[in-house]
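>>> Sequence plus the predicted model coming up.
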Amino acid sequence: MRKIALALALSAVPLPLFAQDAPDVSLTRIDCGRATQPIALGGFGDTGASDGMTRDLVVSCYLIRHGDDIMLWDTGIDPATSGDPDGGFSMGAALVDQLAQIGVTPADVDYVGISHYHYDHVGQAREFPQATLVIGSADWAVIEGGSPWVNRDLFVPWLDGGSPVRQAGGDLDLFGDGTVKLLAMPGHTGGHHALLVRLADAGPVMLTGDTAHYTSNYEHDRVPTFNDDRADSLASLDRFKAMAAAYGATVVIQHEPDDVSKLPAVPEAAH
């Protein structure tokens, strides 16, 4: 069944991938957190393969320029929780301060794309209250519903109706030209998404969100115990890998230190 579903998913992906006259697109990595100590990995796999293992993980955010439009992908941890042992991550400069290095102010950001609602991906979203929030519809329903797993204060600009929310029920071609596309990868959460960014020189880049957290879990299809749905998680891993192979994409696992270094950090950019 997984193979059938995968074939159907791939057949639905339109080619060519992007319009030839698309605006210039660039992609910059922003460091948004680092583990305060090696993280115990037992919960990152439900088969026991990771029991007793520890390793360092990072939190990464991304700035995408699409012509005159600016999008952030994930917003890292809340600086107020930096160094908190319960959160497990610390950070140096806040996201707003790092953007200032390249002349980007909060008011310049048009879109805040969120892979999913977990704390280490949404911590600085409210710093961009005028932006359109782009998020999976199932995840937005969890946020609106007042889940104890979500800090609603981080989403006040959108919950109070003052700023727009663009919900993605499935894949979403944000600009309509194939260059920046949210990819529905449910499992970790119900509305979880990855991101495809098509660069003219560097080629396609696929950002995992939390489709996988580090390389061995990605390679061996290991599913964390805290994922919402195991079957969906495995189907999403299948789809993500098949798309990456079909597009010849550079895969960036957002919590994997070796992977995030594939992309230049502020103030540099990949084009």
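Good, I have the coordinates. Numbers count the residues shown, from 1 in each chain.
>>> When you work out contacts or count neighbours from here on, use the C-alpha atoms and nothing else.
Noted.
>>> For the residue most central in space within the chain, give its distance to Ile135.
Against the mean C-alpha coordinate of the chain, by CA atoms, centre = their mean, the closest residue is Gly209 at 3.3 Å. Here the criterion is CA to CA, to the nearest Å. By it, Gly209 lies 12 Å from Ile135.
>>> hey, what's in contact with both of the two?
When contacts are counted by CA atoms under 8 Å, 6 or more residues apart in numbering, Gly209 and Ile135 are jointly contacted by Ser115, His116, His193.
>>> Counting neighbours, what do you get for the closest residue in space to the second one that isn't next to it in sequence?
Sequence neighbours aside, His192 is the residue nearest to His116 in space, at 5.0 Å (criterion: CA to CA, 6 or more residues apart in numbering). Using other CA atoms under 10 Å as the criterion, His192 is surrounded by 30 other residues.
>>> What of the one 5 residues further on?
Using other CA under 10 Å, Val197 has 22 other residues around it.
>>> Does it touch Phe175 like I think?
No. Contact status for Val197 versus Phe175: not in contact, 11.3 Å apart, counting by CA atoms under 8 Å.
>>> Report how many residues lie close to the closest residue in space to Met91 that isn't next to it in sequence.
In this structure, Met91 finds its nearest non-sequential neighbour in Gly33, 4.3 Å apart by CA to CA, 6+ apart. Neighbourhood size, Gly33 [other CA under 10 Å]: 28.
>>> structure B:
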Amino acid sequence: MKTLTTLSTLGASVLAAGVALFTLSGSARAAADLELWRLDCGSIVVKDLSSFSDTFAYKGESRTLTDSCYVIRHGADYLLWDTGLPAALIGKAPDLSQPLAPSLRIDIPTQLGKIGIKPDQIGIVGISHNHFDHLGQASTFAKATMMIGAGDWESLHENPLPFGVMPALVQPWMDGKAKIDPASGDRDVFGDGSVTMLAMPGHTKGETALLVKLPQSGPVLLSGDVVHFEEQIGNNGVPPFNIDRAESLASMERMNRIAKQLNAKLVVQHDADDIGKLPAFPASAR
């Protein structure tokens, strides 16, 4: 009888421990508070837009592309998505004689200061791909871990370098003085499904997009350079400087399907018409 009582007590203890563990696990998985800001990280005047089409579209057209960066607050943690154009461009007029004429009026730390965030609070720098207009101010955040597609990290070490790649912009990581985290395939950034880097190769070997599942306003899908403007989705437009045409088209289809399936707000980062899809800085989306 005593044995049965002991076993019963032991069983109750195990059950109680299991319930406590389940409760703790559920609590740990509880959704963190999410907040997203769009930052102004420059603009690029494209003198001849036909350079963005391998099917001879856009002849005689020019366009100004936006260069956007984004800050995501996940509880007390901060992710900076892309780092825009180099701060050295501030105060310089764009050279309109060049095929691509970048310009920048304000740096990222100044904008972060306006929303009460210090550069050292950025724990992760997520990079959609390794082109200069997305890596420009990365070194300002050398204390952060850099997440970048594994293929793009490898390309930063190639000789000769691919189009648009400037390793000097990420010198702290190249020198091993800052932590690098190359991502192969999709990456759940915080481990709770709220923020996911999505593998979207084609523009570059390791191109990625970012899905942010905001609890109040709904999912936001940040395109990286899977496309540069929205009409490329409808007309299957691929720039000739993309690494792989077939992968580009497959990634465009995947991105578009994800946006539709999740009813996500697709923000094409270089499309000036997409700026209004998110609240104007310093307001945020939640």
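Arrived safely, thanks for sending. As the structure is a computational prediction, the values presented were derived from the model and not from experiment.
>>> on that earlier part again, turn the shared contacts of Gly209 and Ile135 of the first structure into JSON lines, including distance to Gly146 of the first structure, secondary structure and neighbour count.
Output for these, formatted as JSON lines (distance: CA to CA, whole Å; DSSP: H, G, I helix; E, B strand; the rest coil; neighbours: other CA atoms under 10 Å):
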{"residue": "Ser115", "distance to Gly146 of the first structure": "18", "secondary structure": "coil", "neighbour count": "30"}
{"residue": "His116", "distance to Gly146 of the first structure": "15", "secondary structure": "coil", "neighbour count": "25"}
{"residue": "His193", "distance to Gly146 of the first structure": "21", "secondary structure": "strand", "neighbour count": "33"}
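>>> Show me what the residue nearest to His116 of the first structure aligns to in the second structure.
In the second structure, the residue matched to His192 of the first structure (TM-score structural alignment) is Glu207.
>>> Quick check: that match vs Thr64 of the second structure, distance?
Glu207 of the second structure is 22 Å from Thr64 of the second structure, where distance means CA to CA.
>>> now swap in Phe241 of the second structure and tell me
Relative to Thr64 of the second structure, and taking CA to CA, Phe241 of the second structure is found at 18 Å.
>>> what do you get for Leu211 of the second structure?
According to CA to CA, Leu211 of the second structure and Thr64 of the second structure sit 25 Å apart.
>>> For these two, indicate the residue with more neighbours.
Neighbours per residue, other CA under 10 Å: of Leu211 of the second structure and Thr64, the larger number sits with Leu211, 24 against 17.
>>> My understanding was that the more buried one contacts Met197; is that so?
Yes. Here Leu211 of the second structure reaches Met197: they are 6.5 Å apart, a contact under CA under 8 Å.
>>> could you point out the longest helix in the first structure?
As assigned by DSSP state H, the longest helix anywhere in the first structure is helix 230-247.
>>> what's the mean gap between it and the aligned bit of the second structure?
The superposed helix 230-247 of the first structure is, by mean CA distance after the TM-score superposition for the first structure, a mean 0.5 Å from where its aligned residues fall in the second structure.
>>> counterpart of Gln254 of the first structure in the second structure?
Gln254 of the first structure maps onto Gln269 in the second structure, by TM-score structural alignment.
>>> Can you say which helix or strand has Glu158 of the second structure in it?
Under DSSP states H and E, no helix or strand contains Glu158 of the second structure.
>>> What separation is there between it and Arg63 of the second structure?
31 Å.
>>> got it, and Leu21 of the second structure?
As judged by CA to CA, Leu21 of the second structure and Arg63 of the second structure stand 57 Å apart.
>>> next one: Arg286 of the second structure
31 Å.
>>> cool, Pro240 of the second structure as well?
Between Pro240 of the second structure and Arg63 of the second structure the distance is 17 Å, computed by CA to CA.
>>> Show me what Gln121 of the second structure aligns to in the first structure.
Under the alignment by TM-score structural alignment, Gln121 of the second structure pairs with Asp108 in the first structure.
>>> Could you find the closest non-adjacent residue to that match?
Closest to Asp108 of the first structure by CA to CA, 6+ apart is Ile70, at 7.0 Å.
>>> number of nearby residues for Ala107 of the first structure?
By other CA under 10 Å, neighbour count at Ala107 of the first structure equals 11.
>>> Assess the claim that it and Gln130 are in contact.
Yes. In this structure Ala107 of the first structure lies within contact range of Gln130 using CA under 8 Å: 6.7 Å.
>>> Leu187 of the second structure: neighbouring residues, count only.
Slight slip there: residue 187 of the second structure is Arg, not Leu. 20.
>>> can you pull the contacts of the residue nearest to it when sequence neighbours are not counted?
Of all residues not flanking Arg187 of the second structure in the chain, Met197 sits nearest, at 5.0 Å (CA to CA, 6+ apart). Met197 of the second structure makes contacts with Asp186, Arg187, Asp188, Val189, Thr208, Ala209, Leu210, Leu211, as judged by CA under 8 Å, 6+ apart.
>>> Could you do Met185 of the first structure as well?
Applying CA under 8 Å, 6+ apart, the residues near Met185 of the first structure are Gly191, His192, His193, Ala194, Thr211, Asp232, Ser233, Ser236, Leu237, Phe240.
>>> any idea what the last one aligns with in the second structure?
In other words, Phe240 of the first structure. Match for Phe240 of the first structure (TM-score structural alignment): Met255.
>>> how much space between that match and Thr196 of the second structure?
Counting by CA to CA, the gap from Met255 of the second structure to Thr196 of the second structure is 13 Å.
>>> hmm, back to that, tally up the residues packed near the match of Phe240 of the first structure, please.
25.
>>> what's the answer for Ala259 of the second structure, then?
The local packing of Ala259 of the second structure (other CA under 10 Å) involves 18 other residues.
>>> any idea how far Ser139 of the second structure lies from Gly84 of the second structure?
Per CA to CA, Ser139 of the second structure is found 11 Å from Gly84 of the second structure.
>>> Please verify my assumption that Ser139 of the second structure contacts Leu169.
Yes. Ser139 of the second structure lies in contact with Leu169 (CA under 8 Å); the separation is 6.5 Å.
>>> More neighbours: those two, which one.
Taking other CA under 10 Å, Ser139 of the second structure and Leu169 do not tie; Leu169 has more neighbours (21 against 18).
>>> Leaving out the residues flanking it, which one is nearest to the counterpart of that one in the first structure?
Matched across to the first structure, Leu169 of the second structure falls on Leu154, judged by TM-score structural alignment. With sequence-adjacent residues excluded and distances taken as CA to CA, 6+ apart, Leu154 of the first structure is closest to Arg126, at 5.2 Å.
>>> That neighbour: what's it in contact with?
Contacts of Arg126 of the first structure by CA under 8 Å, 6+ apart are Leu154, Phe155, Val156, Pro157.
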